[in-house]
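Trainee: Next comes the sequence, and after it the predicted model I'd like to discuss.
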Amino acid sequence: MPLLPRRFERLKSVLNRRMADLTVLLEHVEKPHNLSAILRSCDAVGALEAHAVSLDGRPRTFNSTAQGSQKWVALRDHPDITSAIEHLKGKGFRLYGTHLGVNARDYRECDFTKPTAFVLGAEKWGLTDRARDLMDEALYIPMRGMVQSLNVSVASATLLFEALRQRERNGTAPTEGEGLTPEHYAQLLFEWSYPDVADWCRREDRPYPPLSEEGELMEDLPRNVKLRC
């Protein structure tokens, strides 16, 4: 079925608000409900992607809580926490680890308007010692009850929406695609609009066809490829 213009406009409106400089890094967060809820929160605030370090031999699954958000927020795998943190720091992210400690700051006192990665640990144990040692800053979410921590998916949503609030307040939350490079924006727009054609192009090692302003393919493709549109 051809891509409808209103669908194309919807995809663009979402991409216009995506932020490549806001993300989460999940260390050994394995429960499908939590993973799904975290990706849904990432999608809701406009985070472009998430990162994860998983336990060996634990296949990743999602449940209905995700509401399909895993299709729109890529989850990037890393072999270990050290390489994951080095990757993010190499891209200019400041890493905030969620754990209680003597030097931890109230999350409301932190500045999340610059490239920000929230690092959250396993549901039961929190961050490993290695992860804590590599953080730029430790933060916590104040609790008034007997339990001193939130569920990891709730904590991630709290932090992500605080980052969005700060960016909206100072005018740095993107609205016209400025949260991505033009090249990345065009790549994602095509992959979201025509995922099957994008898969074919990658297999054939060829560039994506150009799109018209209305989202139509501007290249004559093989018939078997057109049928996938």
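Mentor: Arrived safely, thanks for sending.

Trainee: contacts, neighbours, all on C-alpha from now
Mentor: Fine.

Trainee: For the longest helix belonging to the chain, which helices and strands make contact with it?
Mentor: Taking DSSP state H as the criterion, the chain has its longest helix at helix 152-170. On a contact count with 3 or more Cα pairs under 8 Å, 6 or more residues apart in numbering; DSSP states H and E, helix 152-170 meets helix 32-45, strand 116-120.

Trainee: Output the ones you listed as JSON lines; include the columns distance to V14 and mean neighbour count.
Mentor: JSON lines is the format used below for the helices and strands packed on helix 152-170 (distance: least, Cα to Cα, whole Å; neighbours: other Cα atoms under 10 Å):
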{"stretch": "helix 32-45", "distance to V14": "9", "mean neighbour count": "22"}
{"stretch": "strand 116-120", "distance to V14": "20", "mean neighbour count": "25"}
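
Trainee: Put this next to the first one:
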Amino acid sequence: MLPRRYHRIKQVLDQRQPDLTVLTEDVHKSHNLSAIIRTCDAVGILTVHTLNVIDELPEVSLVAKGSDKWIFLDSHPDIKTAITHLKQQNLKIYAAHFSEESVDYRQIDYTQPTAILLGAEKWGVSQEAAQLADGHIIIPMLGMVQSLNVSVAAAVILFEAQRQRLGAKMYDNTRLAPETYQRILFEWSYPDIAAKYQEKGECYPSLGENGEIIQ
């Protein structure tokens, strides 16, 4: 482990936002899911939640450019289970969905614990998902098309969330619990060695100032 890479990993982990996430519902095209994951990495999201009832979870493609190594994927069996799980973490669920209750996505306060729900490429979120969500958001469209590609919509919304959180200085201090931080830091720094410790059911060793393993 080169010290420069270790400190880069720490810098990224320092800015991860544990209370900002995305939930995808039946996003079945791998390039779309990969692009969403790449955007999530760019704005500091730690975990992406997914569920695929219609099709299997797509394989993350090269569009992710390796960003999937720095994002945890949490798969759920159905939309009710997924949303219940997120609400138990005190997250507000905002579905990208057009309805009479929909508001401009920029009206949401993304400095609060937030999950963005994105639906299938062709149909959007399911009716059940829309009913379970805390609110509906839309991206105003001024042309002939009525909606954006799901990965583009994710980027538009998430960079607004990033803008608000930067303004609130939420990236300035580490927001992960210390034990979670140290666990992920070791796994990101030494994935192969971490896997061996997991197989043995042993705790990870400590890391030195420049990432060296301290036995």
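Mentor: Received it, and whenever you're ready, just let me know what you need. Just so it is clear, the structure is predicted and the values come from calculations on it, not from any experiment.

Trainee: Among the helices and strands packed on helix 152-170 of structure 1, which comes closest to F190 of structure 1?
Mentor: Ranking those by distance to F190 of structure 1, with Cα to Cα as the measure, places helix 32-45 first at 18.2 Å.

Trainee: Sketch out the helices for structure 1, chain order is fine.
Mentor: 5-15, 32-45, 81-90, 129-134, 152-170, 182-193, 195-204, 223-226.

Trainee: related to what we said a few turns ago, with respect to Q67 of structure 1, which of the helices and strands packed on helix 152-170 of structure 1 lies nearest?
Mentor: With Cα to Cα, the closest approach to Q67 of structure 1 among these belongs to helix 32-45: 7.2 Å.

Trainee: Near the aligned residue in structure 1 for Q131 of structure 2, how many residues? Count them for me, please.
Mentor: Here Q131 of structure 2 is matched to D133 in structure 1, going by TM-score structural alignment. Counted by other Cα atoms under 10 Å, the residues lying close to D133 of structure 1 total 12.

Trainee: distance of the counterpart of M143 of structure 1 in structure 2 from F98 of structure 2?
Mentor: Under the alignment (TM-score structural alignment), M143 of structure 1 pairs with M141 in structure 2. Using Cα to Cα, to the nearest Å, M141 of structure 2 is found at 12 Å from F98 of structure 2.

Trainee: Look at those two and report which has more neighbours.
Mentor: F98 (16 against 10).

Trainee: After alignment, which residue of structure 2 pairs with W200 of structure 1?
Mentor: In structure 2, the residue matched to W200 of structure 1 (TM-score structural alignment) is K196.

Trainee: ditto for P174 of structure 1
Mentor: So, by TM-score structural alignment, P174 of structure 1 is matched to Y171.

Trainee: Point to the residue nearest the middle of structure 1.
Mentor: Residue closest to the average C-alpha location in structure 1 (Cα atoms, centre = their mean): E49, at 2.3 Å.

Trainee: So that residue sits against Q70, correct?
Mentor: No - counting by Cα atoms under 8 Å, E49 of structure 1 does not reach Q70; the two are 9.5 Å apart.
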